[in-house]
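Peer 1: Turn this into a structure:
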Amino acid sequence: MNTKDEMYKKLVILGGGESGVGAALLGKKNGYEVFLSDGGALKPKYRQELIDNGIDFEEGQHTAEKILSATEVMKSPGIPEKNEMVKQIRKQGIPVISEIEFAYRFKGNSKIVAITGSNGKSTTTALIYHICETAGLDCALVGNIGYSFAKQVAEDPKAIYVAEISSFQLDDIKEFRPDISVLLNITEDHLDRYDYKFENYVRSKFRIIENQTMNDYFIYCQDDEVIMKHLALLTIHTNPLPFSMKQEVKKGGYIKGDQMMLRIQEERVSMSIYDFALKGKHNNYNTMAAGIAAATLGIRKEKIREAVKNFHSLEHRMEFVAMVRGVEFINDSKATNVNSTWYALESMSKPTVLILGGTDKGNDYSLIEDLVKEKVKAIVCMGVDNKKIIDAFKDIVPVIVEADTAKKAVNAAFKIAVKDDVVLLSPACASFDLFKNYEDRGTQFKDAVKEL
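Peer 2: As a prediction, the model looks like this:
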């Protein structure tokens, strides 16, 4: 056994969610001594997996002596740096890595397509995966989108991993290097985790390319000012493939009129945007990014066209729920920041009753002020503390009501709405004040709509 192996033998995992348990299984499989510690209660299915695999764990506490004896700590992306246990680990100089870093270590010769951005990453990740599947490639959908990357590597390795990556996961990488990285956009989000400094968050997103080489590709939006400004400060060691709706690019992708053009190596793909399954300007960007990634993987243009035409959008992301007495209900619970809500409102063509609110992450509501003025007839605030939203919109929206459950919010919105209106759940906030997560919020919203 070489010294590197010895160095990395005692793995402590902080956080027993999807990524934590996945890393525990991968660690156990590769001969690590694994201890998992969660400050809260574990979900029954995760607890059972740890027991079934003989993995040592604790819940409801963090035992300092056990944790600080680690040679390496894998920290769940949800745990902030200001957590007391994390501070102690840092003080002791114990290396801290993220789950994607750990999974990367054991991926073998597999390729990674990694997607990040403030908005649209789940949709783009799912679309790239759908194109790969349509082309018959041996691939898996992993990362932030719901299935642990580490667990996939441990239990069912694939030739290609299509991974949605958050800034939190990128914060703790060392060697993680995607073959193809995609950066969709950067807008203010999660500033509470970055000392309220936007530039810290921007730097974090750009870590997706820090280990890339000239054998790799970097797909990015040339129309995003924040990306272009930061890119101008960097020397990059990867192959740039920009995409744009404002100008033609030599390599990458662009939309001119109603035609999407992709130019990658010898492959040329053209397609009418009216054939895209995903509608709206923001989804044109997502579709271009996915198309470039697919072409870079060598997928034939017929397969790209076919997949882009028949893709179904994700649950909780601009999801049509029902039409009740002429009122359309849309579940966009995954909109956990103001920019996501901006995109949702931008695609609305009917008078809208907007359900907003939850745990505020340092939101600047002035970003959606113009769209709210133009499209929103009423706001239903669904949160514990709605003062900031009420203050932001009380002078421009005639009707603002408050609700503390999804059912009350849906009933209030339905009372206000008339035939040919839309009730849009697009909260612009995290969900943790009233719900377990954004999925729980979206599901409760859908259940309440079905009861109308």
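Peer 1: switch to C-alpha atoms for all contacts and neighbour counts from now on
Peer 2: Will do.
Peer 1: Name the next helix or strand downstream of the top helix by length along the chain, please.
Peer 2: Counting residues, the longest helix found in the chain (DSSP state H) is helix 281-296. Using DSSP states H and E, the helix or strand that follows helix 281-296 in sequence is helix 301-310.
Peer 1: okay, the angle between that following helix and helix 281-296?
Peer 2: With axes from the mean of the first three to the mean of the last three C-alpha atoms, to 10 degrees applied, the angle from helix 301-310 to helix 281-296 works out at 150 degrees.
Peer 1: Could you point out the helix or strand that follows helix 301-310?
Peer 2: From helix 301-310 onward toward the C-terminus, using DSSP H and E, the following helix or strand is strand 319-324.
Peer 1: follow-up on the earlier one: check the offset of the longest helix of the chain from the chain's centre.
Peer 2: Here helix 281-296 is found 16 Å from its chain centre; the criterion is C-alpha atoms, centre = their mean, to the nearest Å.
Peer 1: to compare against the first, here's another:
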Amino acid sequence: MKNELKNGDSLKPSFGGFGRLVVLGGGESGVGTALLGKAKGYDVFVSDKGKIKEKYKQVLIHNEIEWEDEKHTEAKILNADIIMKSPGIPDKAPLVKQIREQGILVVSEIEFASKYTNATIVGITGSNGKTTTATLTHHLLKGELEVGLAGNIGDSFAKQILEKDYPNYVLEISSFQLDDIVDFKPHIAVITNISPDHLDRYDYKYENYIASKFRIAENQTKEDFLIYDADDEVLTIWLAEHPVQSTLLPFSLVKTIENGAYLENGNIIITINNNKIIMPTTSLKLEGNHNVKNAMAASTVAHLLKIRKQTIRESLENFQGVEHRLEQVLKINKVQYFNDSKATNVNATYYALESMDAPTVWIVGGVDKGNNYEELFPFVNEKVKAIICLGVDNEKILSAFGGMVDVVVETQFMSEAVKIAYKLAEAGDNVLLSPACASFDLFENYEDRGRQFKEAVRNL
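Peer 2: Coordinates of the predicted model:
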């Protein structure tokens, strides 16, 4: 197959040649990249230090792509022309340091894949809300456009380009994926917000993490757009000190915005080049101020891409939300159970507690990522009647909230946590799983944690 590069081809060395492509990591993005690379004429090798899942092994075998797992054979890696590194592998890994010392080009999947499409790309990043915003944006666009949803969601971007190159893509992009871009440039970039997260990957320097998020706009030109939260001081201060080329479209709950989106008398008002549309927030199925912001960002994208107002309104009305993100599970004895397992940092839990409108039994805990719980104090004082700590080490949570709440219980079992919550909650209360922590001490991942919660609730 002819190896045609699109979206410019300034990547060097050997990008777009029939060179050797080594893929580090045999997960969704890695295998997708391997398939696309092979189709474009590369000599492909996949290497994973862990165990490659059986379903991915079968894909590699079926497509006659050479692979290894549970080891990295340096001789087979260091002769690469280009290396696609899965986002989970940190730059501090000795092998990655060696690769960089040898001057081999390291890219992320979104960088590699974007070279083989002329699609209009909407790239969405942020510490919180990016999954909901990406899913909602895709939902608003798909009524009138052919559009793929990729990045951190669903089938990999590379695989979708290979199998069905959509004319438009919505990509949910993490800071780890942005760390390894070179030329990648979304036509529309969205930054939902920035709060401290993953600082262990950024030398515990907040500014490094912020800079990483802003890489989404670094290759943009004045023909491109950056949509961002104008109420987020981290974003506004950074933009004032590090101007970007793109056209800015801010959104705000409290300011009047001339070009962008704002809230007025319960309506979202979006203006782009004097073209105004008005959306009542009553159309929103999702609750909470953070979801008004997610809707503003998604609707601004839709308005930019000329989606009709009626379609936007109807799509906002019927959007169901994202699993494990403030998901309403069941109402039992007039107690509503919420699964917010995706809240793996304090800022995400802030939004969850903010949206609680009844006394709440809060299930919290897991692997602490250097959390500062202070911003939660007002909500805990006002709304939380009991805390259930679900983690191996709950010391920090106990010392932060022990004096605020009468009932604090510890457990290491989800089924037990839910049974305790059932006993503590009275008619009209909420039970909220919003851990503010990573899940790896007791669960495989946040999805596993959320599913166990839902199963335990259904078994009450």
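Peer 1: Give the aligned range of the longest helix of structure 1 in structure 2.
Peer 2: With TM-score structural alignment applied, helix 281-296 of structure 1 matches the range 289-304 in structure 2.
Peer 1: What of stretch 348-366 of structure 1?
Peer 2: By TM-score structural alignment, stretch 348-366 of structure 1 lines up with residues 356-374 in structure 2.
Peer 1: Next: stretch 320-327 of structure 1.
Peer 2: With TM-score structural alignment as the criterion, stretch 320-327 of structure 1 aligns to 328-335.
Peer 1: re earlier: quick one: end-to-end distance for the match of stretch 348-366 of structure 1.
Peer 2: Stretch 356-374 of structure 2 has an end-to-end distance of 18 Å (criterion: C-alpha to C-alpha, to the nearest Å).
Peer 1: And for stretch 153-161 of structure 2?
Peer 2: With C-alpha to C-alpha as the measure, stretch 153-161 of structure 2 spans 15 Å from end to end.
Peer 1: Counting neighbours, what do you get for Asn294 of structure 2?
Peer 2: Residues near Asn294 of structure 2, counting by other C-alpha atoms under 10 Å, number 24.
Peer 1: wait, it sits on Ile191?
Peer 2: No - Asn294 of structure 2 is beyond contact range of Ile191, at 10.3 Å (criterion: C-alpha atoms under 8 Å).
Peer 1: Let me see the ranges of the helices in the stretch 301-450 of structure 1.
Peer 2: Using DSSP state H, counting those that start in this stretch, the helices of the stretch 301-450 of structure 1 run over residues 301-310, 338-346, 369-375, 387-393, 406-416, 438-450.
Peer 1: Give the other helices and strands that the fifth one contacts.
Peer 2: Counting contacts by 3 or more C-alpha pairs under 8 Å, 6 or more residues apart in numbering; DSSP states H and E, the secondary-structure elements packed against helix 406-416 of structure 1 are strand 352-356, strand 376-382, strand 399-403, helix 438-450.
Peer 1: That helix vs structure 2, average distance?
Peer 2: For helix 406-416 of structure 1, the mean deviation from structure 2 after alignment is 1.7 Å (mean C-alpha distance after the TM-score superposition for structure 1).
Peer 1: So which bits of that helix are buried?
Peer 2: Ala406, Lys407, Lys408, Ala409, Val410, Asn411, Ala412, Ala413, Phe414 (16 or more other C-alpha atoms under 10 Å).
Peer 1: Against Val321 of structure 1, how distant is the closest residue to the second one other than its chain neighbours?
Peer 2: Think Lys407 of structure 1. Leaving aside its chain neighbours, Lys407 of structure 1 sits nearest to Ala448 (5.0 Å; criterion: C-alpha to C-alpha, 6 or more residues apart in numbering). According to C-alpha to C-alpha, Ala448 of structure 1 and Val321 of structure 1 sit 11 Å apart.
Peer 1: which one in structure 2 is aligned with Phe435 of structure 1?
Peer 2: Looks like Phe435 of structure 1 aligns to Phe443 there (TM-score structural alignment).
Peer 1: Same check on Ile131 of structure 1?
Peer 2: Applying TM-score structural alignment, one finds that Ile131 of structure 1 aligns to Leu140 in structure 2.
Peer 1: again, but for Ala70 of structure 1
Peer 2: Here Ala70 of structure 1 is matched to Ala80 in structure 2, going by TM-score structural alignment.
Peer 1: Can you give me the neighbour number for that match?
Peer 2: 21.
Peer 1: isn't Gln336 of structure 2 right next to Asp429, touching?
Peer 2: Yes - using C-alpha under 8 Å, Gln336 of structure 2 is in contact with Asp429, at 6.7 Å.
Peer 1: Neighbour count for these two, which is higher?
Peer 2: Asp429 (22 against 19).
Peer 1: Looking at structure 1, name the residue matched to that one.
Peer 2: Here Asp429 of structure 2 is matched to Asp421 in structure 1, going by TM-score structural alignment.
Peer 1: tell me the contacts of its match?
Peer 2: Residues near Asp421 of structure 1 by C-alpha atoms under 8 Å, 6 or more residues apart in numbering: Gly326, Val327, Glu328, Lys350, Pro351, Thr352, Val353.
Peer 1: ok, now with 6 Å
Peer 2: Val327, Lys350, Pro351, Thr352 (C-alpha atoms under 6 Å, 6 or more residues apart in numbering).
Peer 1: I'd assumed Val376 was in contact with the last one.
Peer 2: The reference is to Thr352 of structure 1. Yes - with contacts counted by C-alpha atoms under 6 Å, Thr352 of structure 1 reaches Val376, the gap being 4.7 Å.
Peer 1: quick one on the thing from earlier: for the match of stretch 320-327 of structure 1, buried residues please.
Peer 2: Buried-residue list, stretch 328-335 of structure 2, by 16+ other C-alpha under 10 Å: Gln328, Val329, Val335.
Peer 1: can you check stretch 370-383 of structure 1 too?
Peer 2: Going by neighbour count (16+ other C-alpha under 10 Å), the buried part of stretch 370-383 of structure 1 is Leu371, Val372, Lys375, Val376, Lys377, Ala378, Ile379, Val380, Cys381, Met382, Gly383.
Peer 1: Nearest to Glu315 of structure 1 among the residues you listed?
Peer 2: Glu315 of structure 1 has its nearest neighbour among those in Met382, at 20.0 Å by C-alpha to C-alpha.
Peer 1: in structure 2, what residues pair with stretch 140-158 of structure 1?
Peer 2: Stretch 140-158 of structure 1 corresponds to residues 148-166 of structure 2 when matched by TM-score structural alignment.
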